[in-house]
Structure formats: structure tokens, C-alpha cells
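**Student:** The sequence and its predicted three-dimensional model are supplied below.
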Amino acid sequence: MSDPIIAGVDGSPASLGAARHAADAAHRRDAPLVLVHGYLHAFGYGIPINPYDGELPGPNEDGERMLVETAAALRADRPGLAVQTRQVAAGGAPTLIEESRHAELVVVGSRGHGGFAGLLLGSVSSQVAGHAHCPVLVVRPPEAPVDADGPVLVGVDGSAHADTALHVAADEAASRGTTLALLHVWWPSSMRDTTEVVAADGARREAGEVLDSATATVRRRHPDLPVDQRPVEGVEADAVMVEASRKASLVVVGSRGRGGFAGLLLGSVSQTLVHHAHCPVLVARPHSHRA
């Protein structure tokens, strides 16, 4: 049996939206879906925890009812989908990070817009996106309906992190039967050449080479996959990617691997997209258990 798709659910609209996306991913991959509810918070969520009592509270009835109802709704919409449910005596983020050690994908919801970048996702989503042991799909509440037939968007720049995202994005586009959009943001540098015109021509040519190389990489694994090359002149790659996400069904971003701070694990462009993209964002983290 293939590794499961894990969805963190807590009964909130964001987590229920994430569960639906997780069910779609499980259906495409012919993988089992596991709905997980970590029912303990660091401060107990009002549950009286006696520090002198060695026993943790057991699973609660409300949580179990929420899991059962969510699983039933997902099965009704997708006949044949294998859905399991599980309550874990831990916080949401630690639970999902631990579950990710043996998962194909972890799916989390987000809170939507807010005043601080770290709070846009919520502590659980942000921690999971930065520390999971497998790819993470972050589902944000969209401002407008997401085009399910829209392209899978990925930024390419020739780096190792971008190459990892490229492979994941190509696989996603192929499984969804849609176009893969390769976006490369370039800008001329007068430090490189003697004139601005020459600098612009050189930068434009390099952008084409980066996109051609990425397309060739995709063709080796998916020879028939439609590929849309998008060279864009600009300075702020994150802003360009966020705007392009308006017409995408999914954005795929890379991660830097492991480290001490979640923001640094993702990188600035990835961090911006995870918080501000107009469609779901897939963080292409490596599967640690397959290394």
C-alpha cells in the first residue's frame, strides 16, 4: 500500500477545506487518506491538566464526532476513497510533523489574511510547512474561486531548490491533466555590460536559456506534458509569482531543507507565496524516509 495522505483537521472551515483537497490528492494518487486531530494544546484549550497527574486526557467525543462526520462527507463525494481517522494526544503541529515521517503528503489549512506574516497561516500551518518530513500542501481560503483546470505554476532559476520544485510541479501537472507553467523573473544589470541595451538583451537571453533547460528537464520524464514558458521582466520575484497565482490551480515552491527557523527553511519567495498566493501552495519538501 502506498504512503497515506495526511490531513490535519480541527473542525474549522480552513481545516475542512484542507481535508477536501487532501481527499482529491488521495484520489489522484490512489492512496489512503488519514484525517488526524491533535487534541491537546500547549495550554490545554481549557482542559484542566494536573501537572502532578501522569495521565493525559483521552480523546474527546466532540473531536471524534467531527472526524467521523468529515470522513463520511468525503466518502460520499468520492466513492471508493479509503479514509481513516485518528485522534492524537498532542498539539496540532507536533502531531502532523510526526505523522509526516511516513506520509506521501501532509495537507493543512490556513487562517487567511492577517496583520503579521507568521499569523497569516497560524502556528500549526507555519510550523508544518517549515519542518515536515514530506511535501506539504497549504490550502488558503481563496478570495475568488480557484480554477481547477488552471496550470500548475512553478518558478525556475536553475538552483537546486528550484529543480526539486520543478520535478514535483511536473508530476502534479501530469496527474491533474493540466499545463505546467514555468515562470522565470529576470532583470537587466548594468554592472554586467557596457550599455543598458546590451544588459537587457543578455538578461533576456539568459532567461530563455533557463526556461529551455527547465523544459528539457521536464520533457525527459513527461514528454507529452504541455509546458508554458513565462519569462517576466521584474525585480520582485515574489510579487510576480503571487500575481501569477491568481490564474493557477496550484503553485509549487521549494524549501531549503532543515534549520532553526521556519521562515529561513522556506526562503523569502516561498514564504511569501505560502502566505499570500491566491491558490493552494505545495511546499516541495523531500521525503526523509525515502532518503
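**Tutor:** Happy to help now that I have it.
**Student:** From now on I want contacts and neighbour counts done on CA atoms only, so please keep to that.
**Tutor:** OK.
**Student:** Mind naming the longest helix for the protein?
**Tutor:** As assigned by DSSP state H, the longest helix anywhere in the chain is helix 196-221.
**Student:** Output the contacting helices and strands for it.
**Tutor:** helix 160-176, strand 180-186, strand 227-233 (3 or more C-alpha pairs under 8 Å, 6 or more residues apart in numbering; DSSP states H and E).
**Student:** Okay, strands next: where are they in the stretch 51-200 of the chain?
**Tutor:** For the stretch 51-200 of the chain, the strands defined by DSSP state E, counting those that start in this stretch cover 83-88, 105-109, 136-139, 152-155, 180-186.
**Student:** I figured His287 hits Val106, correct?
**Tutor:** No - using C-alpha atoms under 8 Å, His287 is not in contact with Val106, being 11.1 Å away.
**Student:** shared neighbours of the two, anything?
**Tutor:** When contacts are counted by C-alpha atoms under 8 Å, 6 or more residues apart in numbering, His287 and Val106 have 134-135 as shared neighbours.
**Student:** More neighbours: these two, which one.
**Tutor:** Legend: neighbour count by other C-alpha atoms under 10 Å for His287 and Val106, higher for Val106 (29 against 17).
**Student:** re earlier: let's have the strands of the stretch 51-200 of the chain in JSON lines, adding distance to Gln229.
**Tutor:** Output for those, formatted as JSON lines (distance: least, C-alpha to C-alpha, whole Å):
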{"stretch": "strand 83-88", "distance to Gln229": "38"}
{"stretch": "strand 105-109", "distance to Gln229": "27"}
{"stretch": "strand 136-139", "distance to Gln229": "24"}
{"stretch": "strand 152-155", "distance to Gln229": "10"}
{"stretch": "strand 180-186", "distance to Gln229": "5"}
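**Student:** residue at max distance from the center of this structure?
**Tutor:** Thr194 (42.1 Å; C-alpha atoms, centre = their mean).
**Student:** Contacts only, for that residue.
**Tutor:** For Thr194, the contact set (C-alpha under 8 Å, 6+ apart) is empty.
**Student:** now the angle between strand 180-186 and the longest helix of the chain, please.
**Tutor:** Interaxial angle, helix 196-221 versus strand 180-186 (axes from the mean of the first three to the mean of the last three C-alpha atoms, to 10 degrees): 160 degrees.
**Student:** Got another one to weigh against that:
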Amino acid sequence: MSGVVVVGVDGSASSLAAVEAAAREARLRGAGLRVVHAFIWPAMHVPLGPSPLGPAEGGLRNMADRLVADAVERARAVEPEVEVGHEVVTGEPLTVLEAQSRAAELVVVGSRGMGGFVGLLVGSTAVHLAAYGRCPVLVVREQPSAEGPIVLGVDGSTAGGAAVDFAFAEAELRKAPLVALHAWTTWNAPMPAPKDPSMPYASPPGALAGEEERLLSEALAGCQERYPGVVVEHRVVHGATRAALIDASRSAQLVVTGARGRGGFAGLLLGSVSQALLHHAHCPVVVVRGADARH
């Protein structure tokens, strides 16, 4: 066994769905699974034990232990061969899970937890962890399909290379086809060099589309050599990236994206495309940060 997959739990239905997904990911990787609950109540300076007037099994600490035990039982029911550990860690969820991500292969969370507000499509822990996690973060939005491809959003940026690597490895583990999708518009496509220097702003018909197809091929080239068994569809779309990936997610079992893309603003750890997917994708989403993720 190598490595560990961490799943954050809070007793919600969303976190139990995350436990099932995390157990499957651990089995695919030959990794262990660690069920983690962030126990925030000690910081609130409230009584943690059972009330003198209540049952002995009452109290916040016993409740935390029970919800972790339920999650462990769910994981073992889904993947009996996976070694499952568990931990109740004092602290708030983002801080606890960010610390756990430093030594994990993957962190898995539900899209909304017990503290989710009605009307919000995704919880703050999922969004912030995707931005600050030190390893790839899988957010389980809807019940994952066993069929369909893995969809990879490719923008050709250096930062996006880690997402490309992850998607190919995941496709090989799942024995799934990979759809590498690159969307572009005339506003975000780099202008190709003109063939006639006397006309610096003129491009022949189809030049932009050709450049975008070349960008996609170059972004995938190294991984296609390392993972020759992965069947890859190159899909270049003239249109908005967010809309194209959300639409592709309807038939996918997983969408993989980088945290920030080619158009990201300096200082922002999570880009608009990854945020849109976390809120609106029709399948689980993995957000993969670039080379800075372990620092």
C-alpha cells in the first residue's frame, strides 16, 4: 500500500457520498483511507461531555465519535479491502483538511456540509480547500456515474500541466476514456504570428482555430506518450470555457481542472472556471493546483 486518501466528514449526506467516492479512489490507488472530522467545538469553550441530566452516550464528543464510526462503516461496506483509519482533529474544517492535504495523495469532500445554507450550491469548505489544498481535491457534487469519460479542461498554461498529469493517471486507474477539452474565443486566443510582416494584424481564415488545436496537442503530448493505453479524444470548442466544460460534465464520470488558468489574475488561487465547475458541474470535480501546491 502506498499513500493515503483523506476524506472530510461532518455527518451530512454529502459527506457520506464523499466517503464512498474516497473509498473507491483509495482502492484504485492501492492506498489507505483516512476519515477525518474537524472538531471545532473545543474552540467554542462549550461542554463536550454528556449532560448530567441526559444519557451517558450524549454530548458533542460522543456525537463526533459516532459520525466518524458511521463513515468508517460506510467506507468498509463500499470497499472491504481498503485499510481505513480515522481521526477526530480539533480545529475548523479548512485548517484541518489543509493540514491533512500536505501528506495526502487526494482529499475528498462533499459539495455541501452540515453548515450549508439553503440556496448555496457548494459549501465554503469545498471552495476554499480547492484553492488552498496541497494536493488534488475531489469535490463530490452529484452521484458519480460508473460510465462516461473523464473530462479534462486544458488551457495550455504551465500551471495546468499538473491537471493534465492527474487526468491521464486517473483515466488509466479507472480504465476510462479521456476527453481533453480546450475552449477558446477570439478574446482569449493568442494571436498567431502573421505570415506577411507588412500586415501585422491580418490572419488567414482558420489560423486561430489551428493555433488552438496545436496548443491542445502540445499540452497533451508528454502524457500521451507516458499513458499509451488511455484513449484520448481531442475536443477544441469555439466558445466559453465554463459553459463548454459544464455541458461536457453531463455525460462524464469526472471533470478535472486546474486551479487557475491562462487568464488567471495574480494572487487569485482559484480561477473562475474551476469555481464555476464546483458550483454547476453535473458530476464530481477534481481541482489540481500547479507546482506551488506542496509549498
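**Tutor:** Looks like it arrived, so ask away. Just so it is clear, the model here is predicted, and its values are computed rather than measured.
**Student:** Need the TM-score between these chains.
**Tutor:** The TM-score (TM-score structural alignment, normalised by the length of structure 1) is 0.82; 271 aligned residues with a C-alpha RMSD of 3.2 Å.
**Student:** Distance of the closest residue to Gly114 of structure 1 other than its chain neighbours relative to Val138 of structure 1?
**Tutor:** Excluding its sequence neighbours, the residue lying closest to Gly114 of structure 1 (C-alpha to C-alpha, 6 or more residues apart in numbering) is Leu120, at 5.1 Å. In this view, Leu120 of structure 1 and Val138 of structure 1 are 12 Å apart by C-alpha to C-alpha, to the nearest Å.
**Student:** So which of the two has more stuff around it?
**Tutor:** Val138 (25 against 19).
**Student:** what does that one align to in structure 2?
**Tutor:** Aligned by TM-score structural alignment, Val138 of structure 1 pairs with Val139 of structure 2.
**Student:** Correct me if wrong: its match contacts Leu106.
**Tutor:** No - judged on C-alpha under 8 Å, Val139 of structure 2 makes no contact with Leu106 at a distance of 10.6 Å.
**Student:** neighbours around the closest residue in space to Phe261 of structure 1 that isn't next to it in sequence, how many?
**Tutor:** In this structure, Phe261 of structure 1 finds its nearest non-sequential neighbour in Gly130, 7.9 Å apart by C-alpha to C-alpha, 6+ apart. Counted by other C-alpha under 10 Å, the residues lying close to Gly130 of structure 1 total 26.
**Student:** do Val274 of structure 1 as well
**Tutor:** Neighbour tally, Val274 of structure 1, other C-alpha under 10 Å: 31.
**Student:** for Trp184 of structure 2, same thing?
**Tutor:** With other C-alpha under 10 Å as criterion, Trp184 of structure 2 counts 19.
**Student:** Quick one: residues contacting it.
**Tutor:** When contacts are counted by C-alpha under 8 Å, 6+ apart, Trp184 of structure 2 touches 212, 236-241.
**Student:** What of Phe39 of structure 2?
**Tutor:** 64, 88-93.
**Student:** 7 Å instead?
**Tutor:** 88-92 (C-alpha atoms under 7 Å, 6 or more residues apart in numbering).
**Student:** Show the buried residues in these.
**Tutor:** Buried members of the contacts of Phe39 of structure 2, counted by 16 or more other C-alpha atoms under 10 Å: 88, 91.
**Student:** Save the contacts of Phe39 of structure 2 as TSV, and put in distance to Thr185 of structure 2 too.
**Tutor:** Listed next are these as TSV, based on distance: C-alpha to C-alpha, whole Å:
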residue	distance to Thr185 of structure 2
Val88	47
Val89	46
Thr90	47
Gly91	44
Glu92	41
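**Student:** what's stretch 200-210 of structure 1 in contact with?
**Tutor:** Counting by C-alpha under 7 Å, 6+ apart, 157-158, 184, 186-188, 231 sit against stretch 200-210 of structure 1.
**Student:** Out of these, name the two that are farthest from one another.
**Tutor:** Longest distance between any two of the contacts of stretch 200-210 of structure 1 is 17.3 Å, between Gly158 and Pro188; criterion C-alpha to C-alpha.
**Student:** neighbour-wise, which of those two wins?
**Tutor:** Neighbour totals were compared for Gly158 of structure 1 and Pro188, and Pro188 leads with 19 against 15 (other C-alpha under 10 Å).
**Student:** what sits in contact with each of Val139 and Leu106 of structure 2?
**Tutor:** By C-alpha under 7 Å, 6+ apart, no residue touches both Val139 of structure 2 and Leu106.
**Student:** And the equivalent of Glu98 of structure 1 over in structure 2, how far from Met191 of structure 2?
**Tutor:** Correspondence of Glu98 of structure 1 to structure 2, assessed by TM-score structural alignment: Ala99. Noted for Ala99 of structure 2: a distance of 42 Å to Met191 of structure 2, by C-alpha to C-alpha.
**Student:** Enumerate the positions of stretch 259-278 of structure 2 that are buried.
**Tutor:** Judged by neighbour count (16+ other C-alpha under 10 Å), stretch 259-278 of structure 2 contains these buried residues: 259-261, 270-275, 277-278.
**Student:** what residue of structure 1 matches up with Ser217 of structure 2?
**Tutor:** Aligned against structure 1 by TM-score structural alignment, Ser217 of structure 2 finds its counterpart in Asp212.
**Student:** Tally up the residues packed near that match, please.
**Tutor:** Asp212 of structure 1: 14 surrounding residues under other C-alpha under 10 Å.
**Student:** how close does it get to Glu206 of structure 1?
**Tutor:** Distance from Asp212 of structure 1 to Glu206 of structure 1, by C-alpha to C-alpha: 10 Å.
**Student:** go on, Arg256 of structure 1?
**Tutor:** Separation of Arg256 of structure 1 from Glu206 of structure 1 (C-alpha to C-alpha): 24 Å.
**Student:** ditto for Ser245 of structure 1
**Tutor:** Counting by C-alpha to C-alpha, the gap from Ser245 of structure 1 to Glu206 of structure 1 is 24 Å.
**Student:** what about these two, which has more around it?
**Tutor:** Ranked by neighbour count (other C-alpha under 10 Å), Ser245 of structure 1 and Glu206 place Ser245 first, with 25 against 13.
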